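Q: Kindly return the folded structure for what I paste below:
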Amino acid sequence: MAAVTDKFYSNSWLYPDDHFAPGEHNLKFQLRDKIGIPWDFSKYDWERGCSVADAVLRMILNELRNQARLHFEGLEIHSDYIRQASARQGMKIIAPTEFDAVIPFTIKGLDLQEIRLRDFSDQYLPGQIRLRVVDVAQIDKFPGLRRAGVFGTKFGTCLIDTKALQEQVFKSLMDKAFHALSSIPYATNTYDVTRGSRPPTMDLKIQDDILKEINVDFVPGFILDNEKISIPGAVVSSSEETPVVFPRYGLMKWINKENKNIDENDKNFIWRSCSSSYERFMFDLCAVSEERCYIRTASRVMKVLVFRLRGRQNQAANLLSSYHLKTVAMYCILLLTVPTKLTSPGYCLSGVREALGYFLSFLKSVLEKKFLPDFFLGNEHLDKIFPGSYFSKIRIKYNLFDKENPALVEQAQFGFPEFERVLSGCFDAGNLNPKVVNFFRDKTLNM
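A: As a prediction, this is how the structure comes out:
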């Protein structure tokens, strides 16, 4: 298998490749029969989807940079974008028609300081920050951003207004770029592209003759830091530590409908400290471990099962998103394939059947407790993979279900038995390590 550092530093879309144990030759066919739909797609469709997404992203990004130079002094948008999420992690299912990209940017010459965000109860909100302008006199160098309202004030403190940055700067730049391009020519094709806005994302819808509609999440990410972390050798199947650089981005998070405890005066200044680089690395770890490939394959199976059961209005499927499932997969990778006191020396996950057994066990506990903690916030074992990292120092957990419809969260556990019925005979529930299962249920899922 490839060196994990080669995989991590590769900024390429990754074609999904399921990996089953030698004794599981028929398991994929059994799973397809049980679930009722295939989840693979052709290499031709994959290459088509990737090339269309890349062509449109490059054209828009190039014009966006041109418009930024004309209208907003100091706003520097990088010349390349960072591929992320399922299409980068080898997790895409059914059709290659959804892609995600972070567009790194900075404000050159402006000194900013991260400030942790507190709610009405004076409690820190994990992973949420504000950016303070250290020297207010510097803002005179950025008249375009100032006119757009990017520099706001709260109690005498100058902060970056994320709503103004998204609405008055990036949406304005995007519209100017679209007007300049009119349509997006590429090779012998011209694509019709429309822009939406779901902060922190600007979503692009691309009409294609073959794949019909391709959706691209275009996410501006302010460069907060570049962390150099020495990954333990045991994690990357090496005798030595491996230094890896992790960019950390701030995403404009000014819409916070799910949290009623945030001061209205704070909402326009909120950034989310984005963990996408670290998440990408979690799945790049599959490059050096068959066991992690089994977990990634199990995650794809669960994604297609949720997709299938959503059509039947299953309560759990209606709640669970792709990111929820990836979070469970990351806990599986951590607790089953990274050396801790939970697993005996020499333990190896036997295949996809066992990986599905743990996945279902973890998911059942999550739905019963109505609690799925963000993998990168308050995770006591995060130091086992990312020692000394920004996220490993955050001790407060965040429930990913807090931003979901409470009625869906309440009802989801009643849909779980159908998951087990559909997958009956395709997963191993009898030979799971009780120490791992109990730790996840009783420790990980406790606030």
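
Q: C-alpha only now, for contacts and for neighbours.
A: Noted.

Q: I'd like to know which elements the lengthiest helix in the chain is packed against.
A: Secondary structure of the chain per DSSP state H: the longest helix is helix 43-71. Helices and strands touching helix 43-71, by 3 or more C-alpha pairs under 8 Å, 6 or more residues apart in numbering; DSSP states H and E, are strand 75-77, helix 171-181, strand 184-186, strand 212-231.

Q: buried set for the longest one?
A: Along strand 212-231, the positions that meet the burial threshold by neighbour count (16 or more other C-alpha atoms under 10 Å) are 213-224, 229-231.

Q: how about the helices and strands packed on helix 43-71, which one is nearest Leu31?
A: With C-alpha to C-alpha as the criterion, Leu31 lies closest to strand 212-231 of the helices and strands packed on helix 43-71, at 27.4 Å.

Q: and the angle for that closest one with helix 43-71?
A: Interaxial angle, strand 212-231 versus helix 43-71 (axes from the mean of the first three to the mean of the last three C-alpha atoms, to 10 degrees): 80 degrees.

Q: Sequence B follows; please return its structure for comparison with A:
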Amino acid sequence: MIPQEIIRHKRNGDELDAADIRSFIAALAAGRLSEGQIGAFAMAVWFKGMSRAETVALTLAMADSGDRLQWADIDRPIADKHSTGGVGDNVSLMLAPIAAACGLAVPMISGRGLGHTGGTLDKLESIPGYMITPDADLFHKVVKEAGCAIIGQTGTLAPADGRLYAVRDVTATVDSIPLITASILSKKLAAGLETLVLDVKVGNGAFMADRGQAEILAQSLVEVANGAGVKTSALITDMNQPLADSAGNAVEMRNCLDFLAGRKKDTRLDIVVFAFAAEMLVKSGVAASPDEAEGMARQALSSGKAAEVFARMVSMLGGPADLIDNPDRYLVRAPVEKPVPAARSGWLSACDARGIGVSVIDLGGGRRHPADRIDHRVGFSDLLPLGTRVTAGEPIALIHAADDVAAERAAAALAAHYRITDDRPELTPVIAGLI
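A: Prediction:
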């Protein structure tokens, strides 16, 4: 069928068969479609939606548009985790080595910051020498020998997704559940996964602010991934405040190193990391129950084994082997560090997590345009969690800025992002549900 006929059928609300979807995506990947045709297809899907069978077919076609990674020589379960994005979300940095230390192989292909959310690759690039785009042989070697590797997507992995997303980005069709599902999962399928755990965030700092929409997306992702042959589950997690007590790049990397070294415990981040570790281990058949799995994960952290895995991964990908022991030697600090005082006494009862993410961008820690250079030094650390009792003038965060002017602007913005009340707030659980 010719492309315009496929577009017409979808525009009219017809269900496309798998062969038509595959031929359309093959033409897209080969550069035989115009941007107008790609945009028209995306808009037709946005308006008319896709059935579960169509979404599975689209996902598989996009996954098959480039290389598929093979792990036949690795005798561990191949597993990964994906997050829909949040503020202060550096879970992947700790989760991958913990899961690897418990017996999984984790080929984690991550992304850069999107909008107000931070990107795992941007955080890793604060490590001197770390290669986020190694060749396929080195990637395979690191996964096999270290147990995990966190890298960026190559041009040969699900290339149709990159071309389709570029058009969606400028045609107001990003927020389509079938297109989001296929975009996320095509890369994961191409990575050769056996199991996948998804972190679907909901709240004012997430792309899905509504719980119902987050559940619809999670259900779509889980059903399509399982339909495509990857054992998958999803946790819905709260993003009404930063997950870690840091937001930025080098500051979040420091947070990761502190966590792996056992210096960060009993936090919201701790709850999420071990919940995902447990889900990965149970899904992969390494542990029989969530309690057993969480115990394995906590032992991997407390014994130092997870830290060793992380150090080996960093070293094999070009970074310093002693990063965990000597972070100040490698992670450059911002020249200005300024505390943000509480405006009044009371309880930290709410915050604008999205606004905090935008403030990191304003400091230079994110991108307004794709070509922007990031200042990895800047951001916020020592962010107090909601539910904390503060007195007027007490620091609620520490700003890391390039200069005094930026620090003052960020301090005013951050103070405005928090609400302090006389009454202690009722907080939502960080784990909101499992699908």
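
Q: Got a TM-score for the pair?
A: TM-score of the superposed chains, computed with TM-score structural alignment, normalised by the length of structure 2, equals 0.26; 194 aligned residues with a C-alpha RMSD of 7.2 Å.

Q: Flag every buried residue along the longest helix of structure 1.
A: Of the residues in helix 43-71 of structure 1, 46, 48-50, 52-57, 59-65, 67-68 count as buried by neighbour count, 16+ other C-alpha under 10 Å.

Q: so that helix versus helix 171-181, what angle?
A: Orientation of helix 43-71 of structure 1 against helix 171-181 (the same axes, to 10 degrees) gives an angle of 110 degrees.

Q: ok, Gln213 of structure 2 to Ser220 of structure 2 distance?
A: 11 Å (C-alpha to C-alpha, to the nearest Å).

Q: Helices of the stretch 151-300 of structure 2, start to end?
A: Per DSSP state H, counting those that start in this stretch, the stretch 151-300 of structure 2 carries helices over the ranges 159-169, 177-190, 211-227, 250-260, 268-283, 290-302.

Q: how about the strands of structure 1, start to end?
A: For structure 1, the strands defined by DSSP state E occupy 75-77, 82-84, 98-107, 112-118, 124-133, 151-154, 157-160, 184-186, 189-195, 202-208, 212-231, 242-252, 271-274.

Q: try the stretch 251-400 of structure 2
A: Ranges of strands within the stretch 251-400 of structure 2 are 336-341, 346-351, 379-381, 389-390, 395-401, based on DSSP state E, counting those that start in this stretch.

Q: Any idea which of the ones you listed gets closest to Ala250 of structure 2?
A: Nearest of those to Ala250 of structure 2, taken as C-alpha to C-alpha: strand 379-381 at 8.2 Å.

Q: re the thing from before, with Thr421 of structure 2 as the reference, name the closest of the helices of the stretch 151-300 of structure 2.
A: Closest approach to Thr421 of structure 2 among the helices of the stretch 151-300 of structure 2 is made by helix 268-283 (21.5 Å; C-alpha to C-alpha).

Q: Any buried residues in that closest one, and which?
A: Across helix 268-283 of structure 2, burial judged by 16+ other C-alpha under 10 Å covers 268-270, 272-283.

Q: wouldn't Leu28 of structure 2 be in contact with Ala160 here?
A: Yes: counting by C-alpha atoms under 8 Å, Leu28 of structure 2 touches Ala160, with 6.4 Å between them.

Q: Kindly provide the distance from Val340 of structure 2 to Glu252 of structure 2.
A: In this view, Val340 of structure 2 and Glu252 of structure 2 are 18 Å apart by C-alpha to C-alpha.

Q: I meant to write Val106 of structure 2 there.
A: 21 Å.

Q: Val340 and Glu252 of structure 2: who's more crowded?
A: Higher neighbour count among Val340 of structure 2 and Glu252: Glu252, with 27 against 23, using other C-alpha atoms under 10 Å.

Q: contacting residues around the closest residue in space to Ser299 of structure 1 that isn't next to it in sequence?
A: In space, Ser299 of structure 1 comes closest to Ala329 once its chain neighbours are excluded; the distance is 6.2 Å by C-alpha to C-alpha, 6 or more residues apart in numbering. Applying C-alpha atoms under 8 Å, 6 or more residues apart in numbering, we find Ala329 of structure 1 in contact with 295-296, 299, 359.

Q: picking up where we left off before, so for Val304 of structure 1, which of the strands of structure 1 sits nearest?
A: Nearest to Val304 of structure 1, of all the strands of structure 1, is strand 98-107, at 14.8 Å by C-alpha to C-alpha.

Q: So which elements touch that closest one?
A: By 3+ C-alpha pairs under 8 Å, 6+ apart, strand 98-107 of structure 1 packs against strand 75-77, strand 82-84, helix 86-89, strand 212-231.

Q: My understanding was that Arg22 of structure 2 contacts Thr59; is that so?
A: No: using C-alpha under 8 Å, Arg22 of structure 2 is not in contact with Thr59, being 9.5 Å away.

Q: okay, those two: which has more neighbours?
A: Set Arg22 of structure 2 next to Thr59 and count neighbours by other C-alpha under 10 Å: Thr59 wins out with 31 against 19.

Q: The more buried one contacts Ala182, doesn't it?
A: Yes: the criterion here is C-alpha under 8 Å, and Thr59 of structure 2 meets it with Ala182 at 4.3 Å.

Q: if we can go back for a sec, of Gln213 and Ser220 of structure 2, which one has the most company?
A: When Gln213 of structure 2 and Ser220 are compared for neighbours, Ser220 comes out ahead with 20 against 14, by other C-alpha under 10 Å.

Q: which residues touch the residue nearest to that one when sequence neighbours are not counted?
A: Residue nearest to Ser220 of structure 2 in three dimensions, not counting chain neighbours: Thr181, with 6.7 Å by C-alpha to C-alpha, 6+ apart. For Thr181 of structure 2, the contacting residues are 55, 59, 217, 220-221, 224, by C-alpha under 8 Å, 6+ apart.

Q: again, but for Tyr124 of structure 1
A: 116-118.

Q: Now rank those residues by neighbours and give me the top one.
A: Neighbour counts for the contacts of Tyr124 of structure 1 (other C-alpha under 10 Å) peak at Leu117, which has 20 neighbours.

Q: Next one: it relative to Ile160 of structure 1, how far apart?
A: 14 Å.

Q: again, but for Val193 of structure 1
A: Taking C-alpha to C-alpha, one finds Val193 of structure 1 at 30 Å from Ile160 of structure 1.
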